[in-house]
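J.: Sequence and predicted structure are below.
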Amino acid sequence: MTDPRTYIDIHILQTVPPSNLNRDDAGSPKQAVYGGSRRARVSSQAWKRATRKAFEHELHLPADQLGTRTKRVSTLLATRIAERTGLDGEAATRLSNALLTHDLDIKPGKKAAESAYLLFFGRNQLDAIVDLVADRASELTALADDALAKAVADLPVRAQLTVKHPIDVALFGRMVADIPALNVDAATQVAHALSVHPVEIEFDYYTAVDDEKTAEEDAGAAMIGTVEFTSATLYRFATLDVHHLADNLDKDPDATINATRAFLRAFVTSMPTGHQNTFAHRTIPSVVSYVVRTDQPVNLVSAFESPIRSRDGIAGKAAVRLAEELHRTSTTWGLTPLAVASVYDPATAAAANGHHDTAATLTQAFGAARSLDEAIDATIAAVRPRLGQVATPR
């Protein structure tokens, strides 16, 4: 029997220009001290949300494969009930509240039509709840409140949120402190992105001029402000537990492969949107390496514990550091990958490092350079046979 542990580590080096991808409560770009120096940081939550948005806006995955995180679950359910049954808005809302209050015990929030906490669920799961009452919705809404509550008491509303999870819930998990039965353990872990070098926060002083002022009026600005920014070459890391993902997707191997492929692309190509109109910071990575493992995930951030200090480019030097660290984990620790598929430019890295063996260092660790499509296909090819031996179609 094949070992049921299969992980896909994703290692990314990505340079961003002046930007404020992810700010703290004071508006400053997030930072962290690592290796004794201050680094730029982008939180894991920011990049997970960017990945979720990429599923929809870049990969154009169907809405019924995706989830939504909202306090307005009752409103969404009522809308679906009304669309399916023809009930008016008031009757649909009453039925929606009865369904959610009894079996889920979702506590109301401070605002009308909102719950006390965010709930992450699939649109298809709401449709499954509607299926429970669609053929007798008019009959149910004709009942008094007590009778309606009794009539829906035995309906398995909660159960509809524990199966057929959308891709993003299966990947990133769900925690509902008040309803532990709804919790879903995430199949992915995403690290905070860190710059591979020290950074300093800078300030952009900007002004806005009133277009309707005449030349005879004062020449002062109508508005003055500042925004903080930094620029960085970031090391990004995430790992996907493929068999855990299969468990979250009801052990459906095809759904698991589709979700894996979507994550491998969306995590790489996504970008947080903080101050995006101000800085137009969207770039593509200089290195992407998918590493398939059967032992444990390995974050290679140790390659940059000693910060890179250079006045002549950083990304190329970082690529060599990353390759050396990946090779070291195999030779020193015996954590040899099952497969490695990578996207990089050996010539660019060699030019940045100025010595002849750079290309060999990269090839030894990363394998031959591939396109993104080729690297994803190779990773899926390594994973698929292992998944098929431990997952059974539903």
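T.: Looks like it arrived, so ask away.

J.: CA atoms for contacts and neighbours, from now on please.
T.: Noted.

J.: Tell me where the stretch 201-350 of the chain has helices.
T.: Counting by DSSP state H, counting those that start in this stretch, the stretch 201-350 of the chain has helices at residues 242-248, 253-269, 276-279, 315-331, 346-353.

J.: Presented hereafter is structure B, for comparison with structure A:
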Amino acid sequence: MSRFAQLHLLTSYPPSNLNRDDTGRPKTALVGDALRLRISSQSLKRAWRCSERFEAALAGHLGTRTKLMGRQVFETLKRGGIAEKQAREWAKEIAKQFGKLKSDKKTEKDADLEIEQLAHFSPEEVAAVEALCKTLVERKTKPTEDELALLSQPRHAVDIAMFGRMLADAALFNVEAAVQVAHAFTVHRSAVEDDYFSAVDDLNPREETGAAHIGERGYGAGLFYLYLCIDLELLQANLGGDAALRDRALEALVRAVTQVSPTGMQNSYGSRAYASYVLAEKGDQQPRSLAQAFLKPVKPWGELGVLEQAVVSLEKRRDSFDKVYGACADARYMLDVEKGEGSLDGLVGFLRG
């Protein structure tokens, strides 16, 4: 089995605002000497792991990322007949196993039941918490120290195995990510434009004109380059050595990264897109991104549009790396929608083989 698999994708999005900054405008990055649109890796990973494709393919093997487990435990214990004071104390004891509790100086109702940082609970840990709640309701006594040892090394949570988790107060149960995801950026110079819009009140008298609401939002469009590096050995190790589950995980990941778009403002822009081009590589060589291919913004040239020129630039950079450093992969597979070459099933089979 090769140690590393790498994916290089080109995906074209129409006018959209898939990933916003703190002002509500599309995120950007300066690449080379040109401003580009950007989609953060955090946005991409959340879209993939929360997608219907992931949930359908990996049901029972996905974790839950939350600060609110203590609140859920509290409500469960109260419904089971535990007095509110006891339920709160026991819920806090359970919640703090996964992170530091917020201050008791509550700024909102039940805020003291929350942990300060998001924790990624594996399915095994969620089941252990639920089982403990059931035991406490039946027994009507507080949890013991042994019962509160709820943290475990995840072995069945694919999203944790892929993207890792960090528990500041319990480093023993941290998981190193097996999948590294770069921020996607446009291969060409891109500008954030302003969309001025208005809304009309349906009950306005016919003779009255004007809008009941006006506003503006930023948007942009472009062809994005995305790079992923998958440590296949680490992924299988994170899944307890389960090769079959690793293969299911790889298939779900490939289908998500090629077909699932970030959810930002989809209702306003309908900017769903499939990847137009995918280069997959496998081998034991040190991984490398091909982002350098786009330091100089891509432009149409002659009969070649931006997509075709981007493919030429990417493959030229790949070949140049091979020439200078030696073969940077042992095997490759390409999916090219423009040429009608390759297939999604073929790509999945290549990575799983």
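T.: Yes, it's here. Fair warning: this is a prediction, and the values are worked out from it, not measured in the lab.

J.: now the helices of the stretch 201-350 of structure 1 in a markdown table, with mean neighbour count and distance to G36 of structure 1?
T.: Converted to a markdown table, the helices of the stretch 201-350 of structure 1 look like this (neighbours: other C-alpha atoms under 10 Å; distance: least, C-alpha to C-alpha, whole Å):
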| stretch | mean neighbour count | distance to G36 of structure 1 |
| --- | --- | --- |
| helix 242-248 | 24 | 35 |
| helix 253-269 | 20 | 28 |
| helix 276-279 | 12 | 29 |
| helix 315-331 | 21 | 18 |
| helix 346-353 | 18 | 24 |
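
J.: Return the residue of structure 2 aligned against D247 of structure 1.
T.: Aligning on TM-score structural alignment places D247 of structure 1 opposite A237 in structure 2.

J.: And its match, how far from V179 of structure 2?
T.: Distance from A237 of structure 2 to V179 of structure 2, counting by C-alpha to C-alpha, to the nearest Å: 13 Å.

J.: From the centroid of structure 1, which residue is nearest?
T.: Geometric centre of structure 1, nearest residue: K48, 2.2 Å, by C-alpha atoms, centre = their mean.

J.: Could you look up the SS state of that one?
T.: Counting by DSSP: H, G, I helix; E, B strand; the rest coil, the backbone at K48 of structure 1 sits in helix.

J.: residues contacting it?
T.: Contact analysis of K48 of structure 1 by C-alpha atoms under 8 Å, 6 or more residues apart in numbering lists 172, 190, 267.

J.: Alignment lookup: the last one to structure 2.
T.: The criterion is TM-score structural alignment: under it, F267 of structure 1 has V257 as its aligned partner in structure 2.

J.: Contacts only, for its match.
T.: V257 of structure 2 neighbours (C-alpha under 8 Å, 6+ apart): W48.

J.: doesn't A40 make contact with P307 of structure 1?
T.: No: here P307 of structure 1 does not reach A40: they are 11.8 Å apart, not a contact under C-alpha atoms under 8 Å.

J.: Please pull up the equivalent of A170 of structure 1 in structure 2.
T.: With TM-score structural alignment as the criterion, A170 of structure 1 lines up with A161 in structure 2.

J.: wait, isn't its match in contact with G241?
T.: No: if you go by C-alpha under 8 Å, A161 of structure 2 and G241 don't touch, sitting 11.4 Å apart.

J.: And the two? Which one has more around it.
T.: When A161 of structure 2 and G241 are compared for neighbours, A161 comes out ahead with 28 against 14, by other C-alpha atoms under 10 Å.

J.: Wasn't the more buried one part of a strand?
T.: No: using three-state DSSP, the assignment for A161 of structure 2 is helix, not a strand.

J.: what's the closest non-adjacent residue to it?
T.: N238 (5.1 Å; C-alpha to C-alpha, 6 or more residues apart in numbering).

J.: roughly how far apart are the one you found and G270 of structure 2?
T.: As defined by C-alpha to C-alpha, N238 of structure 2 lies at a distance of 36 Å from G270 of structure 2.

J.: E251 of structure 2 too?
T.: For E251 of structure 2, the distance to G270 of structure 2 - C-alpha to C-alpha - is 26 Å.

J.: what's the longest strand in structure 2?
T.: Across structure 2, the longest stretch assigned as strand under DSSP state E is strand 213-231.

J.: and the angle from that strand to helix 243-259?
T.: Relative orientation of strand 213-231 of structure 2 versus helix 243-259 (axes from the mean of the first three to the mean of the last three C-alpha atoms, to 10 degrees): 140 degrees.

J.: show me the contacts for S286 of structure 1.
T.: 12-15, 315, 343-345.

J.: No more questions from me, cheers.
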